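Colleague: Just to be clear, the model below is a prediction. Sequence and coordinates:
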Amino acid sequence: MSSPYISFDKEEWSKLKANVPMTISAEQLENLKGINEALTMEEVSNVYLPLSRLLNLYTRASQQLHTVTDTFLGKQTKKVPFIIGIAGSVAVGKSTSSRIIQALLKEWHHHPNVDILTTDGFLYPNRVLEERGIMNRKGFPESYNTKKLLNVLGELKSGNRHVTAPVYSHLTYDILEDEVQVLDQPDIVIVEGINVLQTPKPKKAEPETYVSDFFDFSIYVDAHEDYLKKWYINRFMKLRDTAFQDEKSYFHKYADLSDEEAINIAEDIWNRINLKNLRENIRTTRRRADLILEKDSDHFVDHILLRKM
């Protein structure tokens, strides 16, 4: 059966960066790393530099198409951002990938203003989840205010200025009611979240609008279930010794757990919530992505799939 993707190993993919220079320093890379990822300059050079070149080419083509449309209409329309969606499981490293891509794309001359919009901000507040009895399904499709996310993306694609989005705190595990993120006509917006490529079943006869309808390019970060479970548990253990120690942390109750207790709880959360969500809602969207980054057990990308035009 013919695949809709062109397949690359890391060596083949690395050659596609051409002469693109490295614009991230070792010091910057340390600040971009996730809590549980052994990211290296070599990984950025071999995987993310070629990707930034590809995304730059797509963005420039989109900007040129916008100019062509203005010429056709005989008037100047509002500037709209190129929107990139990044999906994948909990613990796979979406946030780190987003930060690296942002840092690289900001160095290209044609799009210095690159924002990241995370879908965590569009989770319903904990009080709403508790009222609806779905606190244990946080991260599942029904726990998101998708209508609000669609409205924000619609405003961005309409060229509106000062578009505001809600902000989520991983410390308090809740929406920050008094804070907003302001997006002021960015050149590129990276929309990162486990749910961004999902297509809920239509409840009405007419077609629904999906989050991915606003994407110009989409990426799925993938890894084997066993690797994801290991990474999730390792991250939980590190958070137990760091963020969970803060009394303001929603998970402060886990701060004094023994190693055995922490592992058991992390395994339970993974199996009961994250693995279930991965199998039911997240992995099924993999085939909708324009590009797939496949990670090996060491958290490094070892295979890249690019959708054929």
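Modeller: Everything's here; your move.
Colleague: From now on I want contacts and neighbour counts done on CA atoms only, so please keep to that.
Modeller: Will do.
Colleague: what about the strands in the stretch 1-150 of the chain?
Modeller: Under the criterion DSSP state E, counting those that start in this stretch, strands of the stretch 1-150 of the chain are mapped to 5-9, 82-88, 114-118.
Colleague: Next, the nearest residue to residue 8 once chain neighbours are set aside: secondary structure please.
Modeller: What sits nearest to residue 8 in space, not counting adjacent residues and going by Cα to Cα, 6 or more residues apart in numbering, is residue 304, at 5.1 Å. Classification of residue 304 using DSSP: H, G, I helix; E, B strand; the rest coil returns strand.
Colleague: With residue 292 instead?
Modeller: Applying three-state DSSP: residue 292 is strand.
Colleague: neighbours of it, just the number please.
Modeller: 25 (other Cα atoms under 10 Å).
Colleague: Let me see the ranges of the helices in the chain.
Modeller: 10-14, 26-32, 41-43, 49-73, 94-105, 126-131, 146-157, 225-241, 259-269, 275-277 (DSSP state H).
Colleague: Out of these, which one sits most buried?
Modeller: Each of the helices of the chain was assessed for mean neighbour count using mean count of other Cα atoms under 10 Å. The highest is helix 94-105, with a mean of 21.
Colleague: other SSEs contacting that one?
Modeller: helix 26-32, helix 49-73, strand 82-88, strand 114-118, strand 188-192 (3 or more Cα pairs under 8 Å, 6 or more residues apart in numbering; DSSP states H and E).
Colleague: and these as TSV, adding distance to residue 11?
Modeller: Converted to TSV, the helices and strands packed on helix 94-105 look like this (distance: least, Cα to Cα, whole Å):
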stretch	distance to residue 11
helix 26-32	21
helix 49-73	11
strand 82-88	23
strand 114-118	28
strand 188-192	26
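Colleague: who wins for proximity to residue 263 among those?
Modeller: strand 82-88 (22.9 Å; Cα to Cα).
Colleague: Would you confirm that residue 229 contacts residue 268?
Modeller: No: contact status for residue 229 versus residue 268: not in contact, 10.5 Å apart, counting by Cα atoms under 8 Å.
Colleague: what's the closest non-adjacent residue to residue 256?
Modeller: Counting by Cα to Cα, 6+ apart, residue 256 lies nearest to residue 240, which is 7.7 Å off, once chain neighbours are set aside.
Colleague: if I look at the one you found, how far off is residue 230?
Modeller: From residue 240 across to residue 230, the span is 15 Å (Cα to Cα, to the nearest Å).
Colleague: sorry, back to before: a markdown table for the strands of the stretch 1-150 of the chain, including mean neighbour count?
Modeller: Shown next, in a markdown table, are the strands of the stretch 1-150 of the chain (neighbours: other Cα atoms under 10 Å):
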| stretch | mean neighbour count |
| --- | --- |
| strand 5-9 | 15 |
| strand 82-88 | 26 |
| strand 114-118 | 22 |
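Colleague: residues contacting the residue nearest the centre of the chain?
Modeller: For the chain, residue 192 is the residue whose C-alpha lies nearest the centre (Cα atoms, centre = their mean; 2.4 Å). By Cα atoms under 8 Å, 6 or more residues apart in numbering, the contact list for residue 192 reads 85-87, 94-95, 98, 116-119.
Colleague: alright, now check it against this:
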Amino acid sequence: MTSGPPDRTLRELAEDLAERRPSRPRVVAVGGGVAVGKSTVAAGLATALEAAGAGPVAVVATDGYLLPNAELAARGLTERKGFPESYDLPALRELLRDVRAGEGPLRAPVYEHRLQDRVPDAAIVVDRPATLVLEGLAALDERIADLVDVAVYVDAAEELAASWYLDRFRAWRIAAANDPGAFLHPLRDMPDADAEALAMRVWETVNLPNVRANVLPGRARADVVLVKDVGHALRIG
């Protein structure tokens, strides 16, 4: 696993984790709300762990365990995407159990944000890592908590997360404009104000209620809370 230079806070966390590396493979879960930068934190932590001698490290996103869009539609769960019932948690539990047992190589499903869907037949190979970094909205779900060795919660003020969410939407929409296969391609000709209003309705009616009800409780179970401030600066809370 490679990435850019990790944040100093992540280096310090990785060095601490490296000092108390267990005798068997472990799972480090990185959870938090929508758009707080869980993927970036997970990648940086993985790089820092390897640099601290705690590797090899694999990173898996819980997004890959979201049910495919077609299945969500068939179950009437399209508007509940990201809520606990929209994940294949039994399959995720199986992966975590096998990783901790030292089994492999294993395969984890892949989710592509360009498509906003799971990629058919695609997989990440997880081959007996010393540490698996699991990241995503469901990473601190209480139904997999018994299989997580270290729980990290990435926290940010709601207004900051909302602004980052909108920034991300704008970037994805620009990228989708000339990509007919992209999920946001149909919004290419919509006035910017209307498209952004649509995005914020999703934030207010789907993302924010889900985070408050199902993600935020994971903060109380976390071993480490990383607070993200203006400018994406991290500090231990």
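Modeller: Sure, I can see it. The structure displayed is predicted, hence computed values, not measured ones.
Colleague: overall similarity of the pair, as a TM-score.
Modeller: Here the superposed chains carry a TM-score of 0.93, computed using TM-score structural alignment, normalised by the length of structure 2; 236 aligned residues with a Cα RMSD of 1.7 Å.
Colleague: What's the residue nearest to residue 8 of structure 1 aligned with over in structure 2?
Modeller: By TM-score structural alignment, residue 304 of structure 1 lines up with residue 236 in structure 2.
Colleague: What is the neighbour count of that match?
Modeller: Residue 236 of structure 2: 14 surrounding residues under other Cα under 10 Å.
Colleague: now residue 146 of structure 2
Modeller: Residue 146 of structure 2 has 11 neighbours, counted by other Cα under 10 Å.
Colleague: can I get the strands of the stretch 1-150 of structure 1 in a markdown table with distance to residue 222 of structure 1?
Modeller: Converted to a markdown table, the strands of the stretch 1-150 of structure 1 look like this (distance: least, Cα to Cα, whole Å):
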| stretch | distance to residue 222 of structure 1 |
| --- | --- |
| strand 5-9 | 14 |
| strand 82-88 | 6 |
| strand 114-118 | 18 |
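Colleague: Centre of the chain to stretch 202-209 of structure 2, how far?
Modeller: Centroid separation for stretch 202-209 of structure 2 versus its chain: 17 Å, with Cα atoms, centre = their mean, to the nearest Å.
Colleague: Correction: the previous question concerned stretch 299-309 of structure 1.
Modeller: Chain-centre distance of stretch 299-309 of structure 1: 16 Å, with Cα atoms, centre = their mean.
Colleague: for stretch 276-292 of structure 1, same thing?
Modeller: Offset of stretch 276-292 of structure 1 from its chain centre (Cα atoms, centre = their mean): 13 Å.
Colleague: and it, which residues are buried?
Modeller: For stretch 276-292 of structure 1, the neighbour count (16 or more other Cα atoms under 10 Å) marks 277-278, 281-283, 285-286, 288-292 as buried.
Colleague: Look at it and report the distance between its end residues.
Modeller: Terminal residues of stretch 276-292 of structure 1 lie 21 Å apart, using Cα to Cα.
Colleague: what's the matching range in structure 2 for it?
Modeller: Alignment of stretch 276-292 of structure 1 against structure 2: residues 209-225, by TM-score structural alignment.
Colleague: corresponding residue for the residue nearest to the centre of structure 1 in structure 2?
Modeller: Using TM-score structural alignment, residue 192 of structure 1 lines up with residue 135 in structure 2.
Colleague: What count of nearby residues applies to the nearest residue to residue 127 of structure 2 once chain neighbours are set aside?
Modeller: Residue nearest to residue 127 of structure 2 in three dimensions, not counting chain neighbours: residue 105, with 4.1 Å by Cα to Cα, 6+ apart. Using other Cα under 10 Å, residue 105 of structure 2 is surrounded by 13 other residues.
Colleague: And residue 67 of structure 2, by the same measure?
Modeller: Applying other Cα under 10 Å, we find 22 residues neighbouring residue 67 of structure 2.
Colleague: What's the match for it in structure 1?
Modeller: Matched to structure 1 by TM-score structural alignment, residue 67 of structure 2 sits across from residue 124.
Colleague: looking at it, the residue nearest to residue 256 of structure 1 is touching residue 255, isn't it?
Modeller: Yes: between residue 240 of structure 1 and residue 255 there is a contact under Cα under 8 Å: 5.1 Å.
Colleague: quick one, which of the strands of the stretch 1-150 of structure 1 is nearest to residue 298 of structure 1?
Modeller: Nearest to residue 298 of structure 1, of all the strands of the stretch 1-150 of structure 1, is strand 5-9, at 15.7 Å by Cα to Cα.
Colleague: Onto which residues of structure 2 does that closest one map?
Modeller: Using TM-score structural alignment, strand 5-9 of structure 1 corresponds to no residues of structure 2.
Colleague: outside of that strand, which residues touch it?
Modeller: Contacting residues not belonging to strand 5-9 of structure 1 are listed as 302-308 [Cα under 8 Å, 6+ apart].
Colleague: Show me what residue 115 of structure 2 lines up with in structure 1.
Modeller: Aligned by TM-score structural alignment, residue 115 of structure 2 pairs with residue 172 of structure 1.
Colleague: Report the angle between the longest strand belonging to structure 2 and strand 57-61.
Modeller: Longest strand of structure 2, by residue count under DSSP state E: strand 117-126. Here strand 117-126 of structure 2 runs at an angle of 160 degrees relative to strand 57-61 (axes from the mean of the first three to the mean of the last three Cα atoms, to 10 degrees).
Colleague: Next, the buried residues of strand 117-126 of structure 2.
Modeller: Buried residues in strand 117-126 of structure 2, counting neighbours by 16+ other Cα under 10 Å, are found at 117-118, 124, 126.
Colleague: helices and strands around it, which ones?
Modeller: strand 106-112.
Colleague: and the residue mapped onto residue 49 of structure 1 from structure 2, what is it in contact with?
Modeller: By TM-score structural alignment, residue 49 of structure 1 lines up with residue 11 in structure 2. If you count contacts by Cα under 8 Å, 6+ apart, residue 11 of structure 2 has them with 45, 48-49.
Colleague: once you map those onto structure 1, which are still in contact?
Modeller: Among the contacts of residue 11 of structure 2, the contacts conserved in structure 1 (both residues aligned by TM-score structural alignment, their matches' Cα atoms under 8 Å) are residue 48.
Colleague: out of the contacts of residue 11 of structure 2, who's nearest residue 86 of structure 2?
Modeller: residue 45 (27.0 Å).
Colleague: isn't that closest one right up against residue 4?
Modeller: No: the pair residue 45 of structure 2 and residue 4 fails to qualify as a contact (Cα under 8 Å) at a distance of 10.5 Å.
Colleague: And the match of residue 304 of structure 1, how far from residue 32 of structure 2?
Modeller: Separation of residue 236 of structure 2 from residue 32 of structure 2 (Cα to Cα): 14 Å.
Colleague: likewise residue 146 of structure 2?
Modeller: Counting by Cα to Cα, the gap from residue 146 of structure 2 to residue 32 of structure 2 is 18 Å.
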